[in-house]
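Participant: No letters, just coordinates:
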């Protein structure tokens, strides 16, 4: 009888452990807003969390990159500039860990936006990428219209991105890595200048992937 009770207790404990692993979900970042979606050809309005809007930029290969390239993908977004003398080298070193871990995973991407598009042309970005040892399109570096980059950074990814004559290098930006889900909601923000923040990001990418299994 004692053995039977012990077995039942172990099974219950195992079951609870399995449930806790499979039901963990990341929070949504941002205030809920009124959204309108098409459902079976009809417009349906309700409350929902904000999503990253449509965008169009140019990557390190001179190719156009839009939000459609990230449909059905989990991705990490950040903002930087090639000549950044402060936090960018640290951020890129940390993001390389994410790149190496997921470079062969078809459902994970990285999107880095330059905040100095006048200098950071596709050619400059291409050279920068080669120096980092990055190949393929898993990690894309994009440039484009300055105001559109700043707008999507500050108003949609919820980070700081812009010119600042007093800042080192003439630009100011957040050191944040922003985790985006397949529906383009923000699901996490991490300190990209620390190992702790980077490891938390990797952990949460795995949690988010499990949500779709």
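Facilitator: Structure's in. What do you need? For clarity, every value in this text was computed on a predicted model and none was experimentally measured. Residues are numbered from 1 along each chain as shown.

Participant: C-alpha from now on. contacts and neighbour counts both.
Facilitator: Fine.

Participant: Could you report the neighbour count for the residue nearest to residue 56 when sequence neighbours are not counted?
Facilitator: Closest residue in space to residue 56, ignoring its immediate chain neighbours: residue 66 at 4.5 Å, by CA to CA, 6 or more residues apart in numbering. Residue crowding around residue 66 was assessed by other CA atoms under 10 Å; the count is 15.

Participant: so how far is residue 23 from residue 66?
Facilitator: Between residue 66 and residue 23 the distance, using CA to CA, to the nearest Å, works out to 32 Å.

Participant: Just confirm residue 122 contacts residue 128, I think it does.
Facilitator: No - counting by CA atoms under 8 Å, residue 122 sits too far from residue 128 to count as a contact (9.7 Å).

Participant: So which of these two has more stuff around it?
Facilitator: Each of residue 122 and residue 128 has its neighbours counted (other CA under 10 Å); residue 122 has more, 20 against 16.

Participant: this is the other structure I want to compare:
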């Protein structure tokens, strides 16, 4: 009997010790869980800030890229107006800009204004690549501070943004009145403005 009492006391002590150890472990884990839960709001706020900043920088980056592309495209259009029609009336300059933009909209020409302006095609009659706009193969001087350049930039901006009344609706080609290119016979004349004839 004494042995069984002694055994019971030892078992009770062991159980008590195990319970204490278990409760201590649970308490530690509880503290850990408590502190983890305390950290959740900070984590959530941090994620919101991170994603908001990342989204903002992406939006700002795309805005900057779009602004750069727009500025480059308008400059190419203005250069074409300047070199092709700076001696023409306002209507003539608008018409040249419209042809450039009509080509941009056409599936038969490149996808950017700059590529349209600097486009070259194989000319079987001359057996060489020929630029669509005669000034592009040459390094022509551009007087960027001149009245003509400022006017070309204004016209380019209006036409690029589609804020002008079309003068040569659908025209994709033009040439000076003092030449007769072979391709003109196969096109339909749309208008004559100043020193240029425009074709669809």
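Facilitator: Sure, I can see it. Given the structure is predicted, the values throughout are model-derived calculations rather than measurements.

Participant: Need the TM-score from the superposition.
Facilitator: Overall, the chain-to-chain superposition scores 0.29 on the TM-score scale (TM-score structural alignment, normalised by the length of the second structure); 96 aligned residues with a CA RMSD of 5.8 Å.

Participant: tell me which element residue 126 of the first structure is part of?
Facilitator: Here residue 126 of the first structure is covered by helix 122-132, with elements defined by DSSP states H and E.

Participant: That helix: which residues count as buried?
Facilitator: Judged by neighbour count using 16 or more other CA atoms under 10 Å, the buried positions of helix 122-132 of the first structure are 122, 125, 126, 128, 129.

Participant: Show me what that helix is packed up against.
Facilitator: Contact partners of helix 122-132 of the first structure among helices and strands, from 3 or more CA pairs under 8 Å, 6 or more residues apart in numbering; DSSP states H and E: strand 56-59, strand 139-143.

Participant: what do you get if the cut-off is 7 Å, keeping everything else the same?
Facilitator: Counting contacts by 3 or more CA pairs under 7 Å, 6 or more residues apart in numbering; DSSP states H and E, helix 122-132 of the first structure packs against no other helix or strand.

Participant: So what's the residue count around residue 206 of the first structure?
Facilitator: Residue 206 of the first structure is flanked by 11 other residues according to other CA under 10 Å.

Participant: can you tell me which helix or strand it belongs to?
Facilitator: With elements delineated by DSSP H and E, residue 206 of the first structure resides in helix 195-211, which encompasses its position.

Participant: tell me what that helix is packed against?
Facilitator: Applying 3+ CA pairs under 7 Å, 6+ apart, we find helix 195-211 of the first structure packed against strand 186-191.

Participant: repeat that with 6 Å
Facilitator: When contacts are defined as 3 or more CA pairs under 6 Å, 6 or more residues apart in numbering; DSSP states H and E, helix 195-211 of the first structure sits against none of the other helices and strands.

Participant: Next, the angle from that helix to strand 186-191.
Facilitator: Going by axes from the mean of the first three to the mean of the last three CA atoms, to 10 degrees, helix 195-211 of the first structure is angled at 160 degrees with respect to strand 186-191.

Participant: would you say residue 190 of the second structure is within a strand?
Facilitator: Yes - residue state for residue 190 of the second structure (DSSP: H, G, I helix; E, B strand; the rest coil) corresponds to a strand.

Participant: ok now do it, which residues does it touch?
Facilitator: If a contact means CA atoms under 6 Å, 6 or more residues apart in numbering, then residue 190 of the second structure has 198, 199 as its contacts.

Participant: measure it to residue 48 of the second structure for me?
Facilitator: Look at residue 190 of the second structure and residue 48 of the second structure: by CA to CA, they are 58 Å apart.
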